[in-house]
Every structure is written in structure tokens, then in C-alpha cells.
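Engineer: Quick one, fold the following:
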Amino acid sequence: MSDRLLIADGNSNLRENLSNYLQKEGFTVDGASNFHQALNTYASYLHDLAIIEIELPDGDGIELASKIKTLNPKVKIILTTSYPSISTALKAIKIKVEDYLIKPFVFDEIRVSLSKLSVLHEKEEKQEKVYSFKEKEEILSIIGESVEIKLLFEKIKKIANTPTNVLLLGETGTGKELFARAIHESSYRKKKPFVAINCASLPENLLESELFGFIKGAFTGATSDKKGLLEIADCGTVFLDEIGDIPLSLQAKLLRVLEDREIRPLGSVISKKVDLRFISATNKDLIEAVKEGKFREDLFFRLNVITLSIPPLRERGRDIEILAYHFMRKFAIKMGKTLKKIDPRALKLLYKHPWPGNIRELQNVIEQAVVFCESDTIMPEDLPEYIQSPEKFLDRAKEIPVLSIEEYTKEFILKYQSIYTEQELAEMLGITRKALWEKRKKWGIPRSS
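Structural biologist: Got it, this is the predicted structure:
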């Protein structure tokens, strides 16, 4: 059973105290204060356990439990209530929740209930003689049945319980953080922190203090000590996303952490020992960056002990359909809609699209389709215009099959930059605004006024 659970309760003190208690018991806990926040949080992580208050401030906890059961039939749910009644108990039984507790309760009652659910889960596992590959992937939030994904998952299982550093290579939007989390969750470090750091999102001075922390008085504004992310992640996993964007000055300091397993907060003269596994990711050619002097060769070899290449969506065959249905169910639940299928004509359009933004772009496309869908089936007209009519989008349909992803992306920007905002363009391509700026700079495309 997953060690991640959701607590949905309007009482902030109870929610926080119960969360702290369960974290000490080894669980990773996500909290939500109301119906809609809980549904959005659950749809993001698909927890295997949920503790839900019936009297939520903005909705019925039993209805929330029912929606969650629809999204994941295997979820185990404990309902809590301050106003017990036969009516609510019968409703709870009808949707097959696993336990029903009356407030106020002591936290040990929750622990005993969760222990029972663990025993129940073990019995279910014994009845299922063989885990299908698909089920194993879903536990780790990796959705797919293509040969490429199965081979990659086999590699993850082999390397997970080693301390070896891993470098993930892949295009923007391929889900590199998901694979990093899969490695962490499959390892002996899974009950320790997983800390994700985007090296491209913070300026150099702020990135250094975020990584290493600082002591009081280290610089103007440092009014108290602050732990860095590397110290917070001690005994766990550090995921360095966009590692190719880390400044050279910080590369030297990071190399020392990898070699000495020590960190030194800004302003301090005392080093601290840390036990960390590093997983890095980039969509850049680091070998070329080394040649150009933009990335340290010694750091590259330290990080690049094992390399895993994440395949782009266009190379994952039928995973496009599997992922499309996954996102359809996710967004239908979040938007309170009942969607059953995707029309074959719409699926055909999805298969034809080259997906320069990969999984992130597909998720955006399906979210839009769910918004516009007025029946129980996603139709071609529910999809974005550039998916429906690629020939209108490029004005040269015959050339579409031979366009490279880079050419396609360039055409997309040139065609639509006068229509959409920077943020909208980036989201449609499934990339960040920074990545969009870099592509403009690379191709010499000025922003339209």
C-alpha cells in the first residue's frame, strides 16, 4: 500500500496535528481544508488512502468519497463525522468506505484503522497472484504500456535500491520528475524526503541560499538561520531539474557536495555531513555544454553515472490513448462532469499530432477538451483548433509528416504569436515561458507587438 494519504478536514488544528502524527508513523500526508481543494489534490496524486470529514465547509464528504472512489476504485477511505446518524452511516456503507469514525477521536484510533486497512490490502494482494505491469506503474504515477516505458521501468527497478546518481535525459514535458519520483519511491529512501529543485527558475544568488541555507547575519536580511534544501533532503533524494542551467560558480560547490558529502550554509564555517542521492534532469546536450565550457566536466561525470533516456510521447505508440483517457477521467472528476469515452475520430487526431510539448501538452489539450465537451464523449470539435485542423495551422498540409519537432515548434510560434499571449503559447506547446524565450532567441524570432 502507498504511504501517501490525503486528509480532508475543515478543522485546521486537527488536520495539522493529525498530519504531524501520521508523518511520524511513516506516512507522506497531503492536507485539504475543503471539498474542492481535496478533489484537486487527490486528482494530482491518486492517494491509496484518504481520511475525509463528512461535514466539509463547502460540500459533502460522502460525495467527495464517492468521486474519489470513481477516480480510483482501490482507494481505502476513512470517513469522520461530528454528527453521526443512521442516514450517513448507510450512505457510507453504500459507497463502500472502509471505516467510519465519530469525532472527537484519539489519533490511536486512526492508527488502528489504518493498520486494519493494511491487513486488508495484504489479503487483496494475496488474492491477486500476479501484479500486472500497468498496476505497478500506476502506483508510481507512470501511466503507459508501450515497450519503451516497460523497458524503462525495468531499468528503474534495477537501479532504485542503489546509491548511484542518475541523469535523466528527455525533451521538455516528458515527465522527468515523475520518473525521478518513481526511482525514489522504489528505493529504501522512500520514507525520507524527496526534494525537487528547478535550477532554471531561481536567480543565482537565491538558488545558492535555497540549496545550502544560511546562518543569521550571513547577508542583509538574514535575520535567522535557515536550512537549505540539501540539508532538508538528508537521507533522501535530491532531484535537480534543468541541471544544465545551474551557474558555473554553483557547479563547483555542488561538486564538493557530491565528493565530500558535506554542505556548508552561507556565512558558516562549519560543514554538515549529509547522505543524499542525486537524480538530475535536462533537455540540453550536456556533452556539448562541457565542450563549450558552460558545464564542468568533473561534475558531469559525477552526475552521469547512470543515464536514462525518457522517450518523447510521439514514440510511445498506444500510450497516447491511455494517457488521454487518464487525463479525461482526472479532469472530469475535477470539473464535476461524467465523461465515458473519446470519439475514435478525436483519437485519430491525437495520434496524428507530433506532440512537441509531450505529456504536458497532451494534458493541456485534454483539459481544454473536457471544458468544452457537452456530452459524455470527447468529440473532434472539443479539441483545440491546431489539433483539429493542422493543415490550416501550417497552411501546408503535405509537409506535415516530414516536419521535425523543432520545425513544427518554430512554425507554431510564427503562426500564433500574434494571436496568443506568451503564457498561452508556452502552455499550448507544453513548455515554460523561459523555454519559449530561449527558442525565440535561438531562431531570432522577435516578439510580436
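Engineer: For the rest of this, base every contact and every neighbour count on C-alpha atoms.
Structural biologist: Fine.
Engineer: Show me what the longest helix along the chain is packed against.
Structural biologist: Longest helix in the chain, counting residues (DSSP state H): helix 107-127. Under the contact criterion of 3 or more Cα pairs under 8 Å, 6 or more residues apart in numbering; DSSP states H and E, helix 107-127 touches helix 12-24.
Engineer: all strands for the stretch 201-350 of the chain, in order.
Structural biologist: Assigned by DSSP state E, counting those that start in this stretch, the strands in the stretch 201-350 of the chain fall at 213-214, 226-227, 237-241, 262-263, 272-273, 277-282, 306-309, 341-342.
Engineer: Tell me which of the ones you listed sits most buried.
Structural biologist: Mean neighbour count (mean count of other Cα atoms under 10 Å) peaks for strand 237-241 among the strands of the stretch 201-350 of the chain, with a mean of 25.
Engineer: Can you check what angle separates it from strand 277-282?
Structural biologist: Relative orientation of strand 237-241 with respect to strand 277-282: 10 degrees, computed using axes from the mean of the first three to the mean of the last three Cα atoms, to 10 degrees.
Engineer: Could you list every helix and strand in contact with strand 237-241?
Structural biologist: Contacts defined by 3+ Cα pairs under 8 Å, 6+ apart place strand 237-241 against helix 176-185, strand 194-198, strand 277-282.
Engineer: Could you also give me the structure for this next sequence, so I can compare it with the first?
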Amino acid sequence: MTNRPSVLLVDDDSDALVSLARALSVQSLNATIEASSSLSKAKELIRDNRPAVAVVDLSFDVAKGVEGGFELLAFIRGEVPECRAIVLTGHGSVEYGVRSLDMGASNFLEKPANIPHLSALIRDGLAQADLFRRYESLKTGQEEDDLESFLVGTSEYASRLREQIRYLAATGQSVLITGETGTGKGVCAAALHRLSSATGKFVRYQPGLGGADLIGSELFGHVKGAFTGAEADRTGIVESAVGGTLFLDEMDELPSSVQVALLGLLQDHAYRRLGDSVERKAHFRLIAATNADIEQALNEKKIRADFFHRIAHERIDLLPLREHSSDVKDLALHFVEQSSAKDGVNVYGIENGALSTLSRYSWPGNVRELQAVVEGACFRAQHRRAAEIGVQDLRIGMQTAPARNEELSFREQVEQFKSKLVQDALERNSGNQAQAAKELQLDRSSFRRILQR
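Structural biologist: Here you go, the predicted structure:
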């Protein structure tokens, strides 16, 4: 059995379950997809498999109606607190949405779900579950204390970044992390917490699509009756971060009024739950992150200037992977080792030709894209019983040519184009080399020669 994370789908409509599972199976989630159409079976799967993400139809239980969905949300929160629950429903009621969030759901979507949007939420949930597992393993001493095992690379940039993190971890100051999507903002935030003296939790929060009241409720909590749909008192995320670190991802998505409330909390270390007159104390470290252009966000008032200046005492600017491409090899080999340990694949290296292909690519999705490509390649290499990843195992830039072609000779560009033609043919023929060679009108020996370059 591997440690591959699982995504649980819960819906009483078996046809809808099959359709959703099929749609998600081609979204490169790198997770096992499980399904259940009954409350008892769903609870059994949750208890036994501890899914990282659960996608729940609120009305899946015919006998209990929406109450069955709320019962399952409560069960998830109690049994697997790190599991991110995404609620799907045909009832687009604000009351149901607020109650779902009160019961621990991270998102509330109307059916039918937009698959790309749902997939993005699932990926985010998988990433958050992975951060939770990392933190738990750090608490129990299961990971090395060596920062090099957490932030990989031998470039001058990687060395500087590690030194900056070591320094900032000891200060306890608020930190702003900027960088494109996939550059490792969450990893840096976790490293800052890990190396600090904080005794509390590392708590990650990413604003959803709700309004100021809903986001304020998620952060600060609320009391019963604070607004329509607030049927019970709710503890906020801020309270969970006391004594630890609050990682505020995509901070530019926070409504202005919530930024004001957070600013007051950072200055006075005090806050109130929505609808409550009782002042509560909260001491924690704030790490904020954004992939937005800071100057533009300030000009457009997406980020308040006073809030920005308060949180940006210290700043880490992460470079896109294309600007420290010398680290690609080390990162790729690290992800092979990680996949071997996490997923139980028997792949232990990368062939030189594949390393060259990885190094030439521009990586618009940055380190996260590289990790996904390498992990997928590990499974393909294992499927063909290879100990190393080859060019034929890579699925990168299918719509984007590798970068920096001007640095390649004519012959190298021709060979690169041949490799892409062969990769595309293999993809269309589900990895069957004989069929792919026939489609390209190549004999088997010529086909294999291109694969092995």
C-alpha cells in the first residue's frame, strides 16, 4: 500500500458519481479517487483511508436530506481534521453555505460543478493536507532538521534563500512572501515556522469567494445570530493559530474591511468574534503571501497601504524556476526520491536525456509543475519496469515548446522536435510503442533510438 493521498466523492446518484470520477481522473490530481453513495460506507472509507479531500453532495442521503450531509461534515471534522471538505449542492442557499462552513467545509459550490474550478480546489486541498502532514511529522521528529532537505538547490539563489529563512525564522517578525504561482511560497512559510521557537500550530488560510462577513467569520469566528445563517458559535482560524503561525495565502484577495480588522489585531493583539462584545487576545506570527504585482495591487486598492506596511517588515521574493534553472536537476532528483518514499515507486534516478529535457523547459508553473511532472514520470517509468525516468516518461509543455531554443544548435533542435513527436504519439496510443511507431511510420529500432536519446 502507498501513501498516495485520496479524494473521496460522496453522492447518492451513482451515475453522477461515475461521471464526476471520470472527469476528475484526467485532471492530473496525483491522488486516488474513491466514491461512496451511502452515509455508512462514506464513514467507513473516511475512518479507514483518512482522505485528504472529500467532495460531498449535501443531499446525498435520501432519508435524512441535507441533515445527512451535515452529519457527514461533522464526522469528517471529528475523525480526520486535516481533510478538506468541499460541499456540492443543488440548493444555492446562503444559509446552507454558512452552515456548511460552520461544520468544517472549506468550500461550498452549486451543482453541476465546474470541473476545472473543482479540480483547482481539490489540488489546493491536497496541498494543505500535505502541509499538515509535514507539520505533524516535524513535531514528532520524523524529518531531518537539515534545511537543505526542505529547500533544495545548489544555486547562489537557493543558498541565499536558505540563509534568509534561517535569519527570519529567529526574528518572529511578520513576513511577506511574493512570487509566481508554484514558486514555493507555502514551503517557505512552513520552513519559517519549523525553524522558529513557536510552540503553536502552523495554520494556513486562503480567502474563498465569499463576502467580507463570511471571510471575517472564517478568520475571527462568530457568535450565534451574528448574521443570517449563523446558527451556532464558531471558533475562527485566528484562535487556532495562537502561539503559532498564521499563513495567509493570496492575501490580496482579502476584502478591505477584513484587512482593517487584521491590522487592528496585529497592532493590539486583540479581536472580537463577529457579533460578540467580548475582546479576546491572540499572539501569533503572521506570514502573508501573494502572487500579485504588489505595486499594481496597491494602486488598485486590492491591498491597503497601511496593512501592507504592517505585514511587510520583512520580505522574501521568490524567483520563478526559469531564473534559477540550474536547480532543476537537484529538484527533479529530490522529487524522485520523495515519490519513491511517498508512493512506493521503484524508480531511483533520471536518464541524462530526460534531465536535459527538464533543464531546457521554461516551467511556467514553476517548482510545483516540475514536481507534478516528475511524480507522473515516476509512475510511467515504473509501469514499463524502468529504474530511471526516460524522455518517454515526461509529459511537459505539450502545448509549449521548451525554452531557450536559440541556445541550441540546429541538430539539437531537430532531435528535440523528434522527441516531442514521439512523446505525442505515445500519449495518443496509451504508451504502446508498437502502435506509436506505426502511426509515425517508423521502424521499431528507429523509434526506440529516439526514445533513448
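Engineer: TM-score for these two?
Structural biologist: The TM-score (TM-score structural alignment, normalised by the length of structure 1) is 0.57; 290 aligned residues with a Cα RMSD of 3.9 Å.
Engineer: hang on, the earlier thing: using JSON lines, lay out the strands of the stretch 201-350 of structure 1 together with distance to Ile93 of structure 1.
Structural biologist: As requested, the strands of the stretch 201-350 of structure 1 are exported to JSON lines (distance: least, Cα to Cα, whole Å):
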{"stretch": "strand 213-214", "distance to Ile93 of structure 1": "50"}
{"stretch": "strand 226-227", "distance to Ile93 of structure 1": "46"}
{"stretch": "strand 237-241", "distance to Ile93 of structure 1": "40"}
{"stretch": "strand 262-263", "distance to Ile93 of structure 1": "53"}
{"stretch": "strand 272-273", "distance to Ile93 of structure 1": "51"}
{"stretch": "strand 277-282", "distance to Ile93 of structure 1": "44"}
{"stretch": "strand 306-309", "distance to Ile93 of structure 1": "46"}
{"stretch": "strand 341-342", "distance to Ile93 of structure 1": "29"}
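Engineer: Name the residues of the longest helix of structure 1 that are buried.
Structural biologist: Buried residues in helix 107-127 of structure 1, counted by 16 or more other Cα atoms under 10 Å: Ile110, Ser113, Leu114, Leu117.
Engineer: of those residues, closest to Lys294 of structure 1?
Structural biologist: Closest approach to Lys294 of structure 1 among the buried residues of helix 107-127 of structure 1 (Cα to Cα): Leu114, at 50.8 Å.
Engineer: so who does the closest one touch?
Structural biologist: Counting by Cα atoms under 8 Å, 6 or more residues apart in numbering, Leu114 of structure 1 touches no other residue.
Engineer: which of the buried residues of helix 107-127 of structure 1 sit farthest apart?
Structural biologist: In the buried residues of helix 107-127 of structure 1, two members sit farther apart than any others by Cα to Cα. They are Ile110 and Leu117, at 10.5 Å.
Engineer: Need the overlap of contacts for those two.
Structural biologist: Common contacts of Ile110 of structure 1 and Leu117, defined by Cα under 8 Å, 6+ apart, are absent altogether.
Engineer: His326 of structure 1 corresponds to which position in structure 2?
Structural biologist: Counting by TM-score structural alignment, His326 of structure 1 corresponds to His334 in structure 2.
Engineer: Just give me the neighbour total for Ala8 of structure 1.
Structural biologist: Neighbour count of Ala8 of structure 1, defined by other Cα atoms under 10 Å: 30.
Engineer: and whatever helix or strand Phe412 of structure 1 lives in, which stretch of structure 2?
Structural biologist: Secondary structure assignment for Phe412 of structure 1, by DSSP states H and E: helix 405-416. Per TM-score structural alignment, helix 405-416 of structure 1 has no counterpart in structure 2.
Engineer: Compute the distance between the residue nearest the centre of structure 1 and Leu152 of structure 1, please.
Structural biologist: In structure 1, the C-alpha nearest the mean C-alpha coordinate belongs to Leu178, at 5.3 Å (Cα atoms, centre = their mean). Using Cα to Cα, to the nearest Å, Leu178 of structure 1 is found at 13 Å from Leu152 of structure 1.
Engineer: just Pro354 of structure 1 next, same as before
Structural biologist: For Pro354 of structure 1, the distance to Leu152 of structure 1 - Cα to Cα - is 22 Å.
Engineer: Compare these two and say which is more crowded by neighbours.
Structural biologist: The neighbour count for Pro354 of structure 1 versus Leu152, taken as other Cα under 10 Å, is higher for Pro354 (20 against 15).
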